[in-house]
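Visitor: Here is the input, now give the coordinates:
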Amino acid sequence: MAIVLGPHRYGKAETRLVHVTRDGDTHELIDLNVSIALSGDLTATHFTGDNSAVLPTDTMKNTVYAFAREHGVGQPEAFALRLGRHFVAGLPQIVTARVGIEAYGWERLGPHSFRRKGDFTRLCTVTVGADSAQVVSGLKDFVVLNTTASEFHGFARDRYTTLPETTDRILATEVDARWRHLSDTADWGESFEEAKDALVNAFVNTYSYSLQQTLFSMGTRVLESRPEIAEIRLALPNKHHYLVDLSPFDLENPGEVFLAGDRPYGLIEGTVTRDNPAVGPSADPEWYR
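Guide: Presented below is the predicted three-dimensional model:
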């Protein structure tokens, strides 16, 4: 039985970049975490240790900083596209470059003063090939909660089921959403903000009988409002809130005092896509990661 090398890639992970644009007394701040992975004809280094086709990962780190200085940064998607195209065009042995970016938000306090925002992390992953580029945007760590308008009942049971049915519960989740664009050109800032707003509006305005129903509603709202998006993948952990039993203290608890559970938790995942052949398959089967 032959032993062969399977899919592989290498790169520089989590290069931290903070870029300050100095426009007189008013400064702009961009804070990124950039990860680069290259794949192509790299078998020699695996089989024999021949590194002649291997661009050092330290060079990838340096490229991030040099590009920030020479070309600026701008929207994460645009910066990732520039980096990915640079590596594919400049290295004949490289077939695909994958650039993932986490963007951290800062709130302005003054002309040159800022406060770190921690309500979510913006994401993008760009996959660049010789003749194509795929852009995925998204967010994570985005916690939302409804104190009512959520039920869960009529579920399947077996002999290990103890969960009681409910017609009124807290529904909370920490949204991890990734959406694939139809092309590599868009107003990335507007597209991101509008997609985020669509997720929020769907969560707020959906009377939920299951978190799965809420997931589909959120994905549908994004696709209906943003024609440039081909599909969206959502991972929604159910952040359970348990009604505290206050009867030992002769107190009633009419849905006011809860224990926020940590783990274990339910995890609901799904992809909502357009039923349209023009959308086409993803160039990167792991685009949602």
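
Visitor: C-alpha from now on. contacts and neighbour counts both.
Guide: Noted.

Visitor: residue boundaries of the strands in the stretch 51-200 of the chain?
Guide: 94-110, 113-128, 133-146, 171-181 (DSSP state E, counting those that start in this stretch).

Visitor: for comparison, sequence B:
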Amino acid sequence: MSVKLGPNRYGKAETRLVRVVRDGPVHHLKDLNVSTSLSGDMEAAHLTGDNAAVLPTDTQKNTAYALAARHGVGQIEEFALLLARHFVESQPTIHHARVQIEEFAWNRRGPHSFVRDGSEVRTCVVHHDADGRATVVSGLTDLVVLNSAGSEFHGYLVDEYTTLRPTDDRILATSVTARWRHTGTAVSSYGTSYDEVRRSLLEAFADTHSLSLQQTLYAMGERALTACPEICEVRLTLPNRHHFPVDLSPFGLDNDNEVFHVADRPYGLIEGAVLREDAPDAGFAWE
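Guide: Next up, the predicted model:
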């Protein structure tokens, strides 16, 4: 039997990094979860145990801390690009770097007092390789939204196993995971772009009279692409958080779509991408 080494990478996962900027009595906080993955001339490490080409994962962790101290942490996309470029440009055996960052939001309650924001998490994934190619994918997770009206579901396939009843009045709820690909890396403000995409996603969810969650997904992606010329593709994952009306007839009560049981599983999972017709090839952007 003949075998060979396939694609591989290694790195440091979930380095927790908090950066405090002390502007006199007023402090500013950045709270990150940083994961790095490197690939390159790693055949010997796998085949013979020769680690001469390997930059230790502990070094990758330390690099995140050192660059945060030296350069600060602004927009997470910019910090991820800084890290990725550092690894590729400083180590000849490293040909490709992937940096993923999650940012946890804190709300100010005083000059140096904060409370953790329990809403969505901002994300990014950056790739940079030895040929100078780079991609930036921004995103968010756990953005929980709900429409208590304006949602229907009917006209679907029916077979001998179908028990779901058609409805023209249902609750539509989901926890949005969205990722959007920037056309390039020369973005004037990743923060402004993030705010605009988020606003577009929320407005489209609220404005769309939904006949399916798939229709809503497309409307959300289309709205974001229309509002943000700097992005070329949006990928959305929308779990359907089912709300089922409770049968109150055993108690002699009517239920006019007012009392619901929320089922956490199983759940419908709707996924899809919306992209410009002239969008450049994604390459390794989503990996």
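
Visitor: one step back: out of the strands of the stretch 51-200 of the first structure, deepest packed?
Guide: strand 171-181 (a mean of 23; mean count of other CA atoms under 10 Å).

Visitor: For that strand, which helices and strands make contact with it?
Guide: Using 3 or more CA pairs under 8 Å, 6 or more residues apart in numbering; DSSP states H and E, the elements in contact with strand 171-181 of the first structure are strand 133-146, strand 229-238.

Visitor: Next, the angle strand 229-238 makes with that strand.
Guide: 160 degrees (axes from the mean of the first three to the mean of the last three CA atoms, to 10 degrees).

Visitor: Between strand 113-128 and strand 171-181 of the first structure, find me the angle.
Guide: Using the same axes, to 10 degrees, strand 171-181 of the first structure lies at 50 degrees relative to strand 113-128.

Visitor: what distance separates strand 171-181 of the first structure from the centre of its chain?
Guide: 7 Å (CA atoms, centre = their mean, to the nearest Å).

Visitor: which bit of the second structure covers it?
Guide: Under TM-score structural alignment, strand 171-181 of the first structure corresponds to residues 172-182 of the second structure.

Visitor: Average offset of that stretch relative to the first structure?
Guide: Its matched residues in the first structure lie on average 0.3 Å from stretch 172-182 of the second structure after superposition (mean CA distance after the TM-score superposition for the first structure).

Visitor: likewise stretch 95-103 of the second structure?
Guide: So stretch 95-103 of the second structure averages 0.4 Å relative to the first structure (mean CA distance after the TM-score superposition for the first structure).

Visitor: what does that stretch rub up against?
Guide: Stretch 95-103 of the second structure is contacted from outside by 30-41, 76, 80-81, 83-85, 87-88, 121-130, using CA atoms under 8 Å, 6 or more residues apart in numbering.

Visitor: Ok, which of the strands of the stretch 51-200 of the first structure comes nearest Phe203 of the first structure?
Guide: strand 133-146 (8.0 Å; CA to CA).

Visitor: In a markdown table: the helices and strands packed on strand 171-181 of the first structure, plus distance to Val99 of the first structure.
Guide: Shown next, in a markdown table, are these (distance: least, CA to CA, whole Å):
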| stretch | distance to Val99 of the first structure |
| --- | --- |
| strand 133-146 | 10 |
| strand 229-238 | 19 |
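
Visitor: which parts of stretch 147-164 of the second structure are buried?
Guide: Asn147, Gly150, Ser151, Glu152, Phe153 (16 or more other CA atoms under 10 Å).

Visitor: cool, stretch 75-95 of the second structure as well?
Guide: Of the residues in stretch 75-95 of the second structure, those buried (16+ other CA under 10 Å) are 76-85, 87-89, 93-95.
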